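**Student:** following is a predicted model, sequence given first.
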Amino acid sequence: MNQHVKKSLLSMAVLLLAGCAAIPPDAHIPVKRDIAKADLATDIHLAREGWPQARWWTAYGDEQLNALIEQALRDGPSLEVAAARIGSARSELSRSMADTGIDIGGYANANRQRYSGTGLFPAPIGGAYFTTETLRLEARYNFDWWGKHRAQVAAAVGSLNVDRAAYAQAEQALAAAIAQSYFRLQGDFARQDNLAQLTAVQTALAQDRTRRIDSGLANADTGHAAQADLAQLRKQAAQLKTDIGVEREALRALLGADHTALADLKPVPTSAVAHTLPARLGIDLLARRPDLQAARWKLESSLSRIDAAKAAFYPDVNLTGSIGLDTIKLENLLQAASRTVYLGPTLTLPIFDSRRLDAQLDATRTARDERIAEYNQAVVEAVREVAQDALQVQGIEQQIAEQAASSAATGAQLASVQKRFERGLADNAGVLNARLAMLRERDADLYLQQVQRLAEVALTNALGGGYHEQAPLATVLK
């Protein structure tokens, strides 16, 4: 290697080092919450341990519910926005990947101009008109020595993973919302039927009171009280009818269906499903909650943007080359003598750009701090939701056990009154009152069953609704 080449390489190395702007230190990095330590209080537990399964709603064995959720996941309007965001993220990733590697383009030009007679070119060029034709194939290669483009691609991958997780979250939220709306409807259907029986018995009791009053065996106050109770039952029936109509419209909106949908929706008795709660949450909660995955990928994407901002502090080296044809006479364009060749490096030094680079880096670090705070808050909220929903299910189970005892006692009372009535030891009013008490207990049973279904769905959704993290897109790209 001769002395001239050595001096050239040394000069280039000095330029590279001198062209590096100083990267300001990262003074404060927030602490990311360790989700592995996330757990529930020891007194929060259910009879069975485990996580929800995919398509958890099929466990209820209700074909109507299955069809509604499948329809919503296929055509639901709330998923269209999430799908559009995935498309935008894919476009951004494609653009970022297009900036890496070799960039090849073609160039063609034809122009006619008059050269100045007193300019750089003397006669016969000066003062004459000439037509110039150019064909050129250009190529540009960015070495990306400092990983700027790789970091930008990684940030775009992170954003796409965020939107994929957000789509999964939208799916789970939609399935849970439809299941809860459906269970409210079914609960109201069952209570409406029970209320019709209550109204019939109360009507019979009011008629019995009227007969007793007409016979002089009771005062008018008992008749007024019976009529007041009957009016209250009719008011409850009107409210239930309104609730059913409102809930049906809410379900139509979730499905994105028109006014003719759900016309054939039928009352179906709901079956009990054994609900589960994992013994520990920890890192599994991160893998099974799409919203936590979205928060994690937002943080990963922000870290990649910091890497890209740091790489901008270093010199940028590109290699540019071209081959082509250039002539001032069209008939000579394709001749060998018209060919042109160019090859040369381009060195960009951020010497006087430190303030802008500092501001860009500070912005990315601030965004990272926000993402860490959002991630930590998402973890806290996720654990809170699981704990509260599990306590709700646990509490309802206890209420149902007590309600069963109350219903059993009321049923025994009804059986006793009926036996005494058959022996002539009790009147018809006593039997009707016992039946009213039994039907009111039945209404309480139905209400608790409805609340239990809603709490089960809420807990299932809080545990991720059967979601499990897919292979990250970065792995697929590799």
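**Tutor:** Done, it's in.
**Student:** please make it C-alpha for all contacts and neighbour counts, starting now.
**Tutor:** Noted.
**Student:** so how far is stretch 459-474 off the chain centroid?
**Tutor:** With Cα atoms, centre = their mean, to the nearest Å as the basis, the distance from the averaged C-alpha position of stretch 459-474 to the chain average is 10 Å.
**Student:** for stretch 276-292, that is, sorry about that
**Tutor:** 16 Å.
**Student:** what's the answer for stretch 113-120, then?
**Tutor:** Its chain's C-alpha centre and that of stretch 113-120 lie 66 Å apart, by Cα atoms, centre = their mean.
**Student:** in it, what counts as buried?
**Tutor:** Residues Tyr115 are the ones in stretch 113-120 that count as buried (16 or more other Cα atoms under 10 Å).
**Student:** helices along the protein, start to end?
**Tutor:** Assigned by DSSP state H, the helices in the chain fall at 3-18, 63-75, 78-98, 148-214, 220-255, 282-288, 290-311, 354-422, 428-462, 473-477.
**Student:** okay, one more to line up with it:
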Amino acid sequence: MTSPFPGRRLAGLAAALLLAGCASTSGIAPEAKLREGPLPAAATSESVPAVSSQWWREFGDAQLDALVEEALRGNPNLGVARARLRRAQAVSEVANAASLPQLNGALDLTRQRYTENGAVPRPLAGSIRESGTLQLNASWELDFFGKNQAALDAALGSAKAAEADLAAARIVLASNVARTYFQEVRLQEQLAVARRTLAQREEQLKLVRQRVGAGLDTNLELRQSEGALPEARQQVEAVQEQAQLTRNALAALVGKPEVPAVGALPAMAKLQGGTAVPALPADLLGRRPDIAAARWRVEAAGKDVKSAKAQFYPSVNLVAFVGLSSIGLDKLLDLGSTQWGAGPALRLPIFDAGRLRANLRGKTADLDAAVESYNGAVLEAVRETADAVTSLQSIGRQQAEQHQAESAADGAYDIAVQRYRAGLGTYLHVLSAESAVLNQRRLGVDLAARALDARVSLYRALGGGYAAEGATVAAH
């Protein structure tokens, strides 16, 4: 006797398959733990950005502004980051499409000979006929266990990470342009000092020769002065070489064949950005694009784990088709050739030789790797910020001492000049005093350049004005 409740038997069969077929996820769990690095002691509770998104403009140099903007437009590495962002956005669109109903059309035309020894009866058996099918197929996977949504969330997280990577690439590029530009400025100042040193050595040699001719000095002093001259020329040549290499590096960063020559650069004094440390926001780590990218990757990896777990459960699809099918193409468009069908489709993994568990273990390992990468990025961010703050504060103290030393050297030089004009000293004493002044100027140029470089490093460590969108990560 036929059961009056066939639906109950089907439901019972489906439940039995569900219980028997679902593989276990036990024993597979992430091991890594998210950590937050301690903020530097100077951090405050400010909620405003620590720096401007165009921080390089604070140096007040139009030429630097133009170089940075040119680099942001044309640097190839930045183009690669933009392409990766577009790729990630396209992947998220593909993932989103998987959760929506699908509709496709099919047209099949076949000329076929039917076997005489098969299940096809005569008159088809042994005949050659043409057949055709014109059909629309529709399907929609019902995401009961969240597999497609998790995959979509993972793709969106990867797209957010790529977007943060692009912001990080922009900051790194702008900081490299600024640091290279300031290096060029430093070499310009050092070249001026080296040329003055060469001129001084030439004047000193000329005086020593005169004194040797007058019997006031010996050949020892003459040889010492002659040896100092090629050394000074070598220093000039070395600085010129460094300046050319720096211009080449700047041209590569900017993506243009030529950059300003040494003489066209501004004086170091006009670029002083100061050594004061700006207020550090309490949410410092969230304002760095590399930290945000690492966090979004943890988010995406967590969603991948969720999607991998959902694959252990059944997939339910609603499928339907409607169309025309006939043997003989002349009847394909007849109303009697109409066919249609609709119904659910259940797919349940029963035995997969461990494929699903292996896939879940792999996704879990990816999550652990993403968490540890994030932890490493946090530690590196804290170190970079602390280093930049330490350098700025130390350079400020060194500059204060150097200014006093330079002031003393200038005073000694003025006294030597006055004694020479009064006939109480020789011009060699003047040149010797000037050597101390030049040494202090060389040191002052280096400290000023280090201050500029450290300030750029701090801007970069503070995220360069990046405003991150938060990612709430559930790692486990």
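**Tutor:** On my side now, so go ahead. Worth saying up front: this structure is predicted, and the values here are computed from it rather than measured.
**Student:** superposed, what's their TM-score?
**Tutor:** Scored against TM-score structural alignment, normalised by the length of the second structure, the superposed chains reach a TM-score of 0.91; 465 aligned residues with a Cα RMSD of 2.4 Å.
**Student:** any idea which of the helices of the first structure is most buried?
**Tutor:** With neighbours defined as mean count of other Cα atoms under 10 Å, the helices of the first structure peak in mean count at helix 290-311, which reaches a mean of 24.
**Student:** the inter-axis angle of it versus helix 354-422?
**Tutor:** If you take axes from the mean of the first three to the mean of the last three Cα atoms, to 10 degrees, helix 290-311 of the first structure sits at 180 degrees to helix 354-422.
**Student:** and for helix 290-311 of the first structure, what span of the second structure is it aligned with?
**Tutor:** Aligned using TM-score structural alignment, helix 290-311 of the first structure spans residues 289-310 in the second structure.
**Student:** re earlier: export the helices of the first structure as JSON lines, with columns for distance to Asp264 of the first structure.
**Tutor:** Formatted as JSON lines, the helices of the first structure follow (distance: least, Cα to Cα, whole Å):
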{"stretch": "helix 3-18", "distance to Asp264 of the first structure": "75"}
{"stretch": "helix 63-75", "distance to Asp264 of the first structure": "10"}
{"stretch": "helix 78-98", "distance to Asp264 of the first structure": "24"}
{"stretch": "helix 148-214", "distance to Asp264 of the first structure": "13"}
{"stretch": "helix 220-255", "distance to Asp264 of the first structure": "12"}
{"stretch": "helix 282-288", "distance to Asp264 of the first structure": "36"}
{"stretch": "helix 290-311", "distance to Asp264 of the first structure": "34"}
{"stretch": "helix 354-422", "distance to Asp264 of the first structure": "31"}
{"stretch": "helix 428-462", "distance to Asp264 of the first structure": "21"}
{"stretch": "helix 473-477", "distance to Asp264 of the first structure": "43"}
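**Student:** is Gln413 of the first structure in contact with Ala434, as I believe?
**Tutor:** Yes - contact criterion Cα atoms under 8 Å: Gln413 of the first structure and Ala434 qualify, at 6.9 Å.
**Student:** residues in contact with Val193 of the second structure?
**Tutor:** 438, 441-442 (Cα atoms under 8 Å, 6 or more residues apart in numbering).
**Student:** JSON lines for the residues you listed, including distance to Lys160 of the second structure?
**Tutor:** Compiled in JSON lines, the contacts of Val193 of the second structure are given as follows (distance: Cα to Cα, whole Å):
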{"residue": "Leu438", "distance to Lys160 of the second structure": "53"}
{"residue": "Arg441", "distance to Lys160 of the second structure": "48"}
{"residue": "Arg442", "distance to Lys160 of the second structure": "47"}
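**Student:** any idea which of those residues is the one closest to Leu142 of the second structure?
**Tutor:** Comparing the contacts of Val193 of the second structure against Leu142 of the second structure with Cα to Cα places Arg442 closest, at 73.0 Å.
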